[in-house]
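In: here is a sequence together with a model predicted from it:
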Amino acid sequence: MFRVLNKMFDNNQRDVAQIIKTIVQPVNALEEETQKVEDLAAAFMELRRRVTEGGETLDDVVVPAFALIREAGRRSIGKRHYDVQLIGGYALHKGRIAEMRTGEGKTLVATLALALNALEGRGCHLVTVNDYLARVGMEEMSLLYRTLGLTVGLASREMQPHQKQAAYACDITYVTNSELGFDYLRDNMAQSREALALRAEHPLNFAIVDEVDSILIDEARTPLIISGAAEKATDLYYVYAKLIRRLQKGEPAEPGVRTEPTGDYTIDEKGKQVHITEGGISKIERLLSLNDLYSPDNMDKAHMITQAIRARELYHREKDYIVNAEGEVIIIDEFTGRSMPGRRYGEGLHQAIEAKEGVKIENENQTLATITYQNFFRLYNKFAGMTGTAKTEEKEFLDIYGSDVLVIPTNRGVQRKDAEDLVYRSKMGKYNAVVQEVKEMHATGRPVLIGTASIVTSEQLSDLLTQAGIQHSVLNAKFEAQEASIVAQAGRSGTVTIATNMAGRGTDIMLGGNAEFILGEAIEQQLGLSRYTPEVENFIKAISRQDPDAMQIGMQIPGMNEDFIGQAIQLQADTLTDRQRVKDLGGLHIIGTERHESRRIDNQLRGRAGRQGDPGSSRFYVSFEDDLMRLFANDRVVAMMDRLGMDDTQPIEAKMVTGAIEKAQARVEDRNFSTRKQLLEFDNVMSKQRDTVYAQRREVLLGPDADVEESTEGMIADFVDHQLATHLPIDQSHENWDIDGLRAAITDAVPQLEEFDFDSLRSKTPAEAQDTLLAAVADAFDARKEELSPTMMNSLSRYVILQVVDQLWKEHLHGMDVLRQGIGLRGYGQRDPFTEYKFEATTMFNDMIDTLKADVTKFVFRMQFGQAG
């Protein structure tokens, strides 16, 4: 009954049918006419003129635009958009999340929405999870864009500011999510227009986020932070790393068993927290000769010791991080398995891990600028996303981003067979079963992809496969340089590949191997030619479609020779033969070695098989020693296995176990959603403050001199008003006015008023006193402007405001960090921590604004222009 009701109220099919009727069919009707257009760029630029000058909207020109984009794809890169890809492109244009299966061509789908929205001339961003995908996506699609007369660029971490400016000035820019976010933060710390990376006007117009669930959900728990070195002793981390070796881990209190925790500390693996017991506190105080570990003077020590224990117990090498050849601790992304150079754990945790590993400790950092991905992408005028797995998270996308999910039909039906999970008593029993299945598959020649959740597991399985005499490749954070090659070969017969998480790998696993990728790699390595030049791309396409003129096309490329072309033709023939062989064997087989805490990650692994109607299969192997099952599953199932006398060779394949796994995953997903929601609630408070500060800063940085002068005069007037309200309150008699205090405050900021008769204000009404003092300050400002010249005065004002804003904002962020770390304690006093946080944060921000106005006034009147340069 529920399935029937879901179908009745499911808008997805209705929306797809509507797009087919209003967009796809009209675009198809224009195809024959569009194929006759000789100059696609001129036709596309005419659409731009209609949008920018003729008053038409993008929706008015979407059909002819899509027709031209499809034709450009066919002519330039030999790829014609499928009808289902047109549906996806329109969904992206409307700011929706497009769920598309692996292998359905998301890279090509994005070109439709990007090129269409580029008609406005305000820039569009394609946001990916890593530099490799950004570069490959840009290079692969650049010919299509240029055929339409559009410019395309790539913004990467290694670029100089002027190179970044050129990239973001293009109609379409490919960039990673982290680099884009950091560019935004850096732009809001810039001291000149020339230092900006993003466009000065319309910097955040339209974005498509690839692997949107990975970026906006999985990574949303970690805010983007730009830090600067703070003065803090790092040698203490080494001291505390040694100290905690003398402490004993205990068990937490358990109702009905014991009322007090045991040992010196206990750990909460689910929440990744540490609790030091009373006995542990006494022991630490004795070892460090302290009177009170939690006194105000020792709070830093207590924090560092807690982080040292967390580093020891909760963060593990080869799972949460690696140590590279240079002795740097590099974080591993728990969802993608990729290393994240440049990213560091906050609040001293990274330093504690470095001390544990005995490597050089980098200085403690202080936050200079920060923003969450949620609030960053909500700054865009419009943004959309695409991924293979989003429908399960639709509620979160709607709640936080206002974007719903449209499931795009596949071009061909899915043929993959997903088997029930097999659950073993122990990890070793599970691994032995995995190796046995790989041996059976490998004996037939069928390709196998093994997904693991950590580097440790991938290397352990690699050792077991080596012992079994099975050749294989390993893909994890240690071997990212070989990533594309490994993935491109993973569909060949007899291939066994171990991969640590398969989210966002970019290169499709094609049965028989990806001949185009392998050929492109050979052209670069053997001939030293770029695979992305129009001539080379045309040659690769000719080989791919077995064009009889392939030899002639190749010989026209300088540096190409007959032997190489002959090898390329043979490679394509061998690939096609192998592709059919693998299809006959059943396609790619996926083995998951444990369930991830997110069902989406499991689905992404499964989705690597069965692309574009290919056959395939998948099965997950689970043990009750896996972290997910150990922390969240039902202990009664393990007890039942023990009672039945089941050993490591006997798996369970039962609905009760599958239900336990799904419940465990749902529990973790709910916990993670709560974490993200809480992070967003707290950041929303900061977001309003950040928007105010950044808007003021941008106005001063980019605005005309008249606006800068107006802003400066406004701040000075507000400062004077504040001092008047403080020292000459209207609800007190003139005799009680603090004239001396007013004189000291005003002359400290405006020394030019040393001769002003403050005592004369006592005989005036509050309004008259305000008018008199403001007029005197305005005269002093005019005199200052005449002294320096209007141009120099504006330069000084601009410089002063930017410097003061940056310094005070940095201090405010530090204060907010401290406030947030301790605000939870307010709960013990029966007060809501979040309400308290909002109140305290507002008070702190108002105080910062008052200080800002006072400091700007002081520096404008006191600083010599020469000092500003």
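Out: Happy to help now that I have it.

In: every contact and neighbour count from this point should use C-alpha atoms.
Out: Will do.

In: who touches stretch 768-778?
Out: The contact list for stretch 768-778 (C-alpha atoms under 8 Å, 6 or more residues apart in numbering) reads E713, A717, V720, D721, L724, V750, L753, F756, L761, R762.

In: presented hereafter is structure B, for comparison with structure A:
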Amino acid sequence: MFAAVARRLFGSANDRLVKTLDKPVARINALEPELIKLSDDELRDRTRQFKERLEKGETLDDLMVEAFATVREAAKRVLGQRHFDVQLKGGMILHQGKIAEMKTGEGKTLVATLPVYLNALSGKGVHVVTVNDYLARRDSEWMGQVYRFLGLTVGVIVHDLTDEERRVAYACDVTYGTNNEFGFDYLRDNMKYRREQMAQREYNYAIVDEVDSILIDEARTPLIISGPAEDSSELYRACDALIPLLEPEHYEKDEKQRTVSFTEAGTERIEQLMKEKGLLDTDSNLYALQNVSLVHHATQALRAHKLFTRDVDYIVKDDQVIIIDEFTGRMMTGRRYSEGLHQALEAKENVEIQRENQTLASITFQNLFRLYPKLSGMTGTAMTEAPEFGEIYGLEVVEVPTNVPVARKDNDDEVYRTAREKTKAIVELIEDCRKRGQPVLVGTVSIEKSEALSTILKDHKVPHNVLNARYHEQEATIISQAGRPGAITIATNMAGRGTDIQLGGNVEMRVRLELADVTDEAEREARRKAIEEEVLAAREAVKKAGGLYVVGTERHESRRIDNQLRGRSGRQGDPGGSKFFLSLDDDLMRIFGTNRMDGMLQKLGLQEGEAIVHRWINKALERAQQKVEARNFEIRKNLLRYDDVMNAQRKEVYRERLELMGQEDLSEMVGNMRHTVVDGFVTRAIPENAYPEQWDVAALKDNVKRVFGLELPIEEWAKEEGIADDEIRQRLTAAVDRQMAEKAANYGPDIMRQVEKSVLMQVYDQSWKEHLLHLDHLRQGIGLRAYGQKDPLNEYKSEAFNLFESMLGHMRETVTQVLAHVQVRLEEPPPLPMEPTPEQLHTIHEDPALAAAMADDGAVFRQGEAMEPVERTGPAPSSSGPVVRRGARQADPNDPSTWGRVSRNAPCPCGSGRKYKRCHGQYS
């Protein structure tokens, strides 16, 4: 009560923060008359002046008022758009490294030009992150006019660019691109072998458009660089054929947690079916150790059939299973569910099963964007997720007031007993709006439900448009004209569409479509004027009819998604209305409501076709949504705790890798590795305070022979009077140093330095890739430690650290072993490994509703003479090491050194009849 009174008297914390921006806005406005008088060249020259002032010690904050005034004047001249005062405030909030919540239609794209220009003056680059390539291209061209007018360079990162084109784009003052492209480029850069090959500069400042979609909805979606693993498509098909033979008592399904598992009877049934099909030995059981793969495939097949629905969670298009983003309704082309789930869905839908992948490099969007020293974002809906933004990213959310008060009327929800009654009420409302010439936007939660409603409207002969993942290409056109009189548009979710619904229609879109073939300028101008007049008349007619009416066919788990749909109406003070229709059959009501609700409504005398409408219902639904949001936040936060462990290791690996790339002479590092390996051998063979008869001399000799290829009289050394471990260590160190010095003398120091660098970086990458796989496996089973009263997270941290130490030890030994056995037979320096091809870049998608452990699919990248991605066919690199060849001579089947370069798919020259990649070409 006291808090409410204080808010009325002094305003909320948000109001007070926004009010502090009034003075800078007044100072910006005061500069406007002065800037109007400047010529274009004089206005452009202010950029040079700002940069000089920064070099002399002034800060960006010192320049903010003048820079913002300059951008506003430039936008007026170039775009014909002048920033409103509230847009200036939004720009200041973004410059402060916060999230600006601005309603739909408030011009967030234009707002971004202010902080982007100001921060680009430092010369360190600014990234503007969008949700798709269309918006990245559009905004870079549209807003790029302002930056170029003021003398800044603008680049855009989209799919299919070459490395050189990416380097040029990242070198620009302002770079637009999608979150996927920025993330992939970060990973690819950290797989390069020369600094000059890297595309990105050091991160400086990023503005994330639709920040809630990218930093919240996609927070569990790791970006992964991967390659194909072993093919097991037939096993997926075999397991898929068994699931339809199960009865409901054979599995338990929890829709709230979105999990499904075999019951005891189900396990017996699936075992019986597998034995009948020859998948399982008759004397074995499903959960025997050797049948782990069968359990995995059967479980994923069960999930594919019982948890995932076609046209809701995914669609089938062009013989591919394509995921549907539950938050935006968009197709997520190129993304795949992990852990074989996508292959199970492909088997279910009887399309081509693509091979699984193994991870070479990965990062989550959470950890990617936390790499930026300064980060900000903008969206129409962020306040509901403010706690998560604050805790995970350290970002404060500030609600920016609208330029004109919102005139939209948000009606209370209508709750019906059945979906049939609800649908009937929705159709009646749509027909009523259409008679009055009021446009309607109908929001559904899935393709299936949008098409079901479309069928009903067709039966009622109501003309309409459908916007969902099936009609993705027509998106901009459909949305731009959804405000015309009487227009009915059905859409699956409305997040991040990037196109406003303007009452009466969109002039520019109509001109682009209707006048595309008109070349005569006079005719074009006349027809454009006619379109403008027609749209203006239509706009007035729509306003009289009540503006755009938004109809929600059910509530989403997240309030933010509902708010995004509502926010499409009432832009810039336009009239509008919204209402959500619910039934007890809706997923949210069915899963999170109570089973007694239907009986209670009948007792209250609710008749067929009647609805409950009360603000208490709205409050109850909001509380249910808050509980779901809190649960989902806990899931994401818990996953991030685990990912932070790997992220700390990843940053360390990438930092050291960057240092390696910058050095030409790594002989000292390689020497230290060699000495550490020798020291480890001696320490294990000769424990402290042990008697000579307790020494494991045989193991020490075997290790020295295996790693260094040296036959040394270690037994004789051990029999010498008074010898100790230090003396043996010194003799071994001297022997291996002498061996490497002879190699360097034979091959020349320059070639040896190149070989050392090439081997070190190859083994470094191979070791990191294997470490990622080990972490995945560790993560999958770590939750079981809770049964032993141990904290799984602490156990994971401890074991991950031990695995990391083990990886470093294995890497040192492997580098030493390969260099000790390497044979150099090339005149030119050995080539550095090639980076992954674009085909190896994948985004692995974790179903946000599943609380399962995050275990990304993985990849192997072989670095050898053929320089191709291949399957892994053995353990660590063999003692023979990479053979770098010199010259051409007659190929001897018994001497691989005479074979030269052999295609990976060619028959092996040894005469075995197998392919080279399956024989001598394997990297073992």
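Out: Looks like it arrived, so ask away. These numbers were taken from a predicted model, which means no experiment stands behind them.

In: before we move on, the earlier item: now, which of the contacts of stretch 768-778 of structure 1 sits nearest S178 of structure 1?
Out: Taking C-alpha to C-alpha as the measure, S178 of structure 1 lies nearest E713 of the contacts of stretch 768-778 of structure 1, at 37.9 Å.

In: burial count for the counterpart of D313 of structure 2 in structure 1?
Out: Following TM-score structural alignment, the counterpart assigned to D313 of structure 2 within structure 1 is D320. Counted with other C-alpha atoms under 10 Å, residues neighbouring D320 of structure 1 total 18.

In: which one of the contacts of stretch 768-778 of structure 1 is nearest Y694 of structure 1?
Out: E713 (19.0 Å).

In: contact partners for the closest one?
Out: A778.

In: in a helix, it, correct?
Out: Yes. According to DSSP: H, G, I helix; E, B strand; the rest coil, E713 of structure 1 belongs to a helix.

In: per the alignment, it corresponds to what in structure 2?
Out: Aligned counterpart of E713 of structure 1 in structure 2: G671 (TM-score structural alignment).

In: now its match: how far from W768 of structure 2?
Out: 21 Å (C-alpha to C-alpha, to the nearest Å).

In: equivalent analysis for G394 of structure 2, please.
Out: Going from G394 of structure 2 to W768 of structure 2 by C-alpha to C-alpha gives 30 Å.

In: go on, D413 of structure 2?
Out: Distance, D413 of structure 2 to W768 of structure 2, by C-alpha to C-alpha: 53 Å.

In: more neighbours, those two?
Out: In terms of neighbours (other C-alpha under 10 Å), D413 is the more surrounded of D413 of structure 2 and W768; the figures are 23 against 20.

In: just give me the mean distance for the strand or helix carrying S462 of structure 1 relative to structure 2.
Out: Element membership for S462 of structure 1, per DSSP states H and E: helix 455-467. In the superposition with structure 2, the average deviation recorded for helix 455-467 of structure 1 is 1.0 Å (mean C-alpha distance after the TM-score superposition for structure 1).

In: just tell me the aligned range of that helix in structure 2.
Out: Alignment note (TM-score structural alignment): helix 455-467 of structure 1 is matched to residues 447-459 of structure 2.
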